[in-house]
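Chemist: attaching a predicted model along with its sequence, questions to come.
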Amino acid sequence: MKWRGRQGSANVEDRRGMGMGGKGMVGGGLGLIIVLIVTLLGGNPGDLLGGLQNAGQGGAAYEETAQDKELAEFVSVVLADTEEVWSDVFRKEGLEYTEPKLVLYSGSVESACGTAGSAVGPFYCPGDQKLYIDLSFYQELQNRFQAPGDFAMAYVIAHEVGHHVQTLLGTTEKLAPLRQKLSEKEYNKVQVRFELQADYMAGVWANHAQSMDLLEQGDLEEAVRAASAVGDDSIQKQSQGYVVPDSFTHGTSEQRMRWFKKGFQNGTIEGGDTFKARAL
């Protein structure tokens, strides 16, 4: 991705090295909040709590490496690109886009959705309309998920911004009542559609990024590879050796790739209603 030397976003909040001072409670309830928090890694509340045991007690002092500095600059530029794209898309729809904040943290962080450790991966909190990311996830993308490349990371950010778009469009608030009405199995199916829509939105952004001549050769393939790597079936096979479809909350690798590609091909909000789609 062509990002070096370009202006970053002013909406980046750097909390790296701040720690949680021993706070380890998860706030906001363990229903929809936890499901929304774990927007990439599959939704295990135990990971969230376990990741706090050490980080929540102060942890080691944070020192920014040269790679971290470069990643922070990259993330800021990508966020700025999403701001430009979605402001334009909303304006054409007769709507106003409210820019989200992006919080950089290390180890653990407190949000309006509760306290989370880096084990949950990047997440978006609708309660404060902020994206949260520990830059160490970049290494996890490369090593654990075998999805290297800067545009793989850009896809991750665009997916979380996709959740912000859903919040602004009123989609997110519609899920909360369903949590109480549906069985876990049925609610998981709704959650899959919610996550696939965020993948579609990430594809819409990528379409506009290409129109802005920001993509380089191989970028789209990096994003598709990342979408595949974080599919529920891929993660479950890697972590436990088998898959449990009824527990899927984000979609299969094939579904995530397909909806990202669909968003990339369409380039508009229209066509991304995963809730009305007969087949995912």
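Modeler: Structure received. Remember, it's a predicted structure, so these values are computed and weren't measured experimentally. Numbers count the residues shown, from 1 in each chain.
Chemist: all contacts plus neighbour counts: C-alpha atoms, from now on.
Modeler: OK.
Chemist: where's Glu110, which helix or strand?
Modeler: Glu110 belongs to strand 108-111 when elements are defined using DSSP states H and E.
Chemist: show me what that strand is packed up against.
Modeler: strand 114-117 (3 or more C-alpha pairs under 8 Å, 6 or more residues apart in numbering; DSSP states H and E).
Chemist: circling back: other residues contacting the strand holding Glu110?
Modeler: With C-alpha atoms under 8 Å, 6 or more residues apart in numbering as the test, strand 108-111 has contacts from Gly19, Met20, Gly51, Leu52, Ala55, Gly56, Thr115, Ala116, Gly117, Ser118, Cys125, Asp128.
Chemist: structure two is appended below for comparative analysis:
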Amino acid sequence: MRLRGARRSTNIEDRRRSGGRGGAIGGLGIGGVLLVLAIGYFTGIDVTPILNGAPTESSAPRDLTEGEQRAADFTAAVLGSTEDVWTQIFPEQAGRQYRAPTLVLFSGQTASPCGGASGATGPFYCPADRKAYLDTQFFATLSQRLGAKGDFAQAYVIAHEVAHHVQNELGILPQVAEARRAASQTEANALTVRLELQADCLSGVWAAHVEGMLEPGDIEEALNAARQIGDDTLQRNAGRVPQPHTFTHGTSEQRARWFATGYDSADISACDTFRARNL
């Protein structure tokens, strides 16, 4: 991804030097993530099936490494591109102004109004404070443990969490949260799958509008990342038989296909997963 000269977002809250100080708690397992979903509507990339129990860093103040600084700069550039894209196309496609989110960088563990999180839970978005949360160490996890290499795979992760903010701006998150409260667990999971696939599609819409930044192979990196974090693949890699009724993010095939749908259309309206008969 070509980011030289790209505008860096200033909507970043960096908690890494303090190690997430201020009410930080440990990692969440699958049950913990579902509990947060029920209480605060926590949306993100759930990799707990294979990372649950991964070590977290100390909360003691520390200096940032050169690699962490590069990750922060990369994140600021990608976040800036999402701000530019959504600010431009929101009035055209949604008929409203776009209000950008804040992105919180943390290390090891942190707290949010939607609950606590650790690096093992993956990045997430909390609508209660309109902030996305990212442990930049997840980039290494994405490449080394999940098999999703490349800078555009990392950019896709950021764009996916921003896409949840887009859903919040469109009023979709509160509607789904209300529907989930009245649903059975299986029905609630199915609604969450549609929400996550829509976020993948909206990530594709963003990608379609940053084509000047794309390099050969970038889109395939994003598609591969989407496949590697499908529920079926994560459960299989954790040594389990995939259980579709427990899926909360969609299969590998679905995630890649909906990203491609957004990319090919470049249009928010193509991402209505809630009316789609064939997910």
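Modeler: In hand now; what should we look at? Predicted, not measured: the structure shown is a model, and the values here were computed from it.
Chemist: before we move on, the earlier item: and of the contacts of strand 108-111 of structure 1, the nearest to Trp205 of structure 1?
Modeler: Cys125 (19.8 Å; C-alpha to C-alpha).
Chemist: which residue lies nearest the spatial centre of structure 2?
Modeler: In structure 2, the centroid-proximal residue (C-alpha atoms, centre = their mean) is Glu161; its distance is 3.3 Å.
Chemist: ok, and the closest non-adjacent residue to that residue?
Modeler: Once flanking residues are discounted, Glu161 of structure 2 sits nearest to Tyr125: 5.7 Å by C-alpha to C-alpha, 6 or more residues apart in numbering.
Chemist: touching, that neighbour and Gly116? I think so.
Modeler: No - at 11.9 Å, Tyr125 of structure 2 does not count as touching Gly116 under the criterion of C-alpha atoms under 8 Å.
Chemist: the two: which has the busier surroundings?
Modeler: For Tyr125 of structure 2 versus Gly116, neighbours defined as other C-alpha atoms under 10 Å are more numerous around Tyr125 (29 against 19).
Chemist: show me the contacts for Gly59 of structure 1.
Modeler: Applying C-alpha under 8 Å, 6+ apart to Gly59 of structure 1 gives the contacts Gly19, Gly107.
Chemist: does it count as helix, strand or coil?
Modeler: The three-state assignment at Gly59 of structure 1 reads coil, by DSSP: H, G, I helix; E, B strand; the rest coil.
Chemist: can you tell me how far it sits from Leu52 of structure 1?
Modeler: Look at Gly59 of structure 1 and Leu52 of structure 1: by C-alpha to C-alpha, to the nearest Å, they are 10 Å apart.
Chemist: so the strand holding Glu110 of structure 1 matches what in structure 2?
Modeler: Using TM-score structural alignment, strand 108-111 of structure 1 corresponds to residues 109-112 of structure 2.
Chemist: and the matching stretch, how far out from the chain middle?
Modeler: 16 Å (C-alpha atoms, centre = their mean, to the nearest Å).
Chemist: the strand holding Glu110 of structure 1 against structure 2, how far on average?
Modeler: Here the mean offset of strand 108-111 of structure 1 against structure 2 after fitting is 1.3 Å, by mean C-alpha distance after the TM-score superposition for structure 1.
Chemist: now do the buried residues in that strand.
Modeler: Ser108, Val109, Glu110, Ser111 (16 or more other C-alpha atoms under 10 Å).
Chemist: kindly report the same for stretch 130-141 of structure 2.
Modeler: So for stretch 130-141 of structure 2, counting by 16+ other C-alpha under 10 Å, buried means Arg130, Lys131, Ala132, Tyr133, Leu134, Asp135, Thr136, Gln137, Phe138, Phe139, Thr141.
Chemist: so among the contacts of strand 108-111 of structure 1, which ones count as buried?
Modeler: Gly19, Met20, Gly51, Leu52, Ala55, Gly56, Thr115, Ala116, Gly117, Ser118, Cys125.
Chemist: who are the contact partners of Ala154 of structure 1?
Modeler: Counted by C-alpha under 8 Å, 6+ apart, Ala154 of structure 1 has contacts Val75, Val78, Ala223.
Chemist: helix or strand: which one has it?
Modeler: Using DSSP H and E, Ala154 of structure 1 sits within helix 150-168.
Chemist: burial of Ala276 of structure 2, as a residue count?
Modeler: Neighbour tally, Ala276 of structure 2, other C-alpha under 10 Å: 10.
Chemist: that one pairs with which position in structure 1?
Modeler: Using TM-score structural alignment, the partner of Ala276 of structure 2 in structure 1 is Ala277.
Chemist: list the contacts of that match.
Modeler: Per C-alpha under 8 Å, 6+ apart, neighbours of Ala277 of structure 1: none.
Chemist: just to revisit the earlier point, the helix holding Ala154 of structure 1: average distance to aligned residues in structure 2?
Modeler: Mean for helix 150-168 of structure 1 is 0.4 Å (mean C-alpha distance after the TM-score superposition for structure 1).
Chemist: buried stuff in the helix or strand following that helix?
Modeler: Where DSSP H and E defines the elements, the next helix or strand beyond helix 150-168 of structure 1 is helix 175-181. The neighbour-count criterion (16+ other C-alpha under 10 Å) identifies Arg179 as the buried residues of helix 175-181 of structure 1.
Chemist: report the mean deviation for helix 175-181 of structure 1 after fitting onto structure 2.
Modeler: Mean deviation for helix 175-181 of structure 1: 2.1 Å (mean C-alpha distance after the TM-score superposition for structure 1).
Chemist: what do we get in structure 1 for the residue nearest to Glu161 of structure 2?
Modeler: In structure 1, the residue paired with Tyr125 of structure 2 according to TM-score structural alignment is Tyr124.
Chemist: quick one: that match from Lys69 of structure 1, how far?
Modeler: 22 Å.
Chemist: does the spatially closest residue to Glu83 of structure 1 that is not a sequence neighbour belong to a helix, a strand or coil?
Modeler: Excluding its sequence neighbours, the residue lying closest to Glu83 of structure 1 (C-alpha to C-alpha, 6+ apart) is Glu99, at 6.3 Å. What three-state DSSP gives for Glu99 of structure 1 is coil.
Chemist: would you mark the buried spots in stretch 186-201 of structure 1?
Modeler: 187-201.
Chemist: sorry, slip of the keys, the one I care about is stretch 229-236 of structure 2.
Modeler: So, applying 16+ other C-alpha under 10 Å, buried residues of stretch 229-236 of structure 2: Ile229, Gly230, Asp231, Asp232, Thr233, Leu234, Gln235.
Chemist: list the contacts for the first one?
Modeler: Contact partners of Ile229 of structure 2, counting by C-alpha under 8 Å, 6+ apart, are Ile45, Val47, Leu146, Ser252.
Chemist: go ahead and confirm Gly24 of structure 1 touches Leu52.
Modeler: Yes - judged on C-alpha under 8 Å, Gly24 of structure 1 makes contact with Leu52 at a distance of 6.2 Å.
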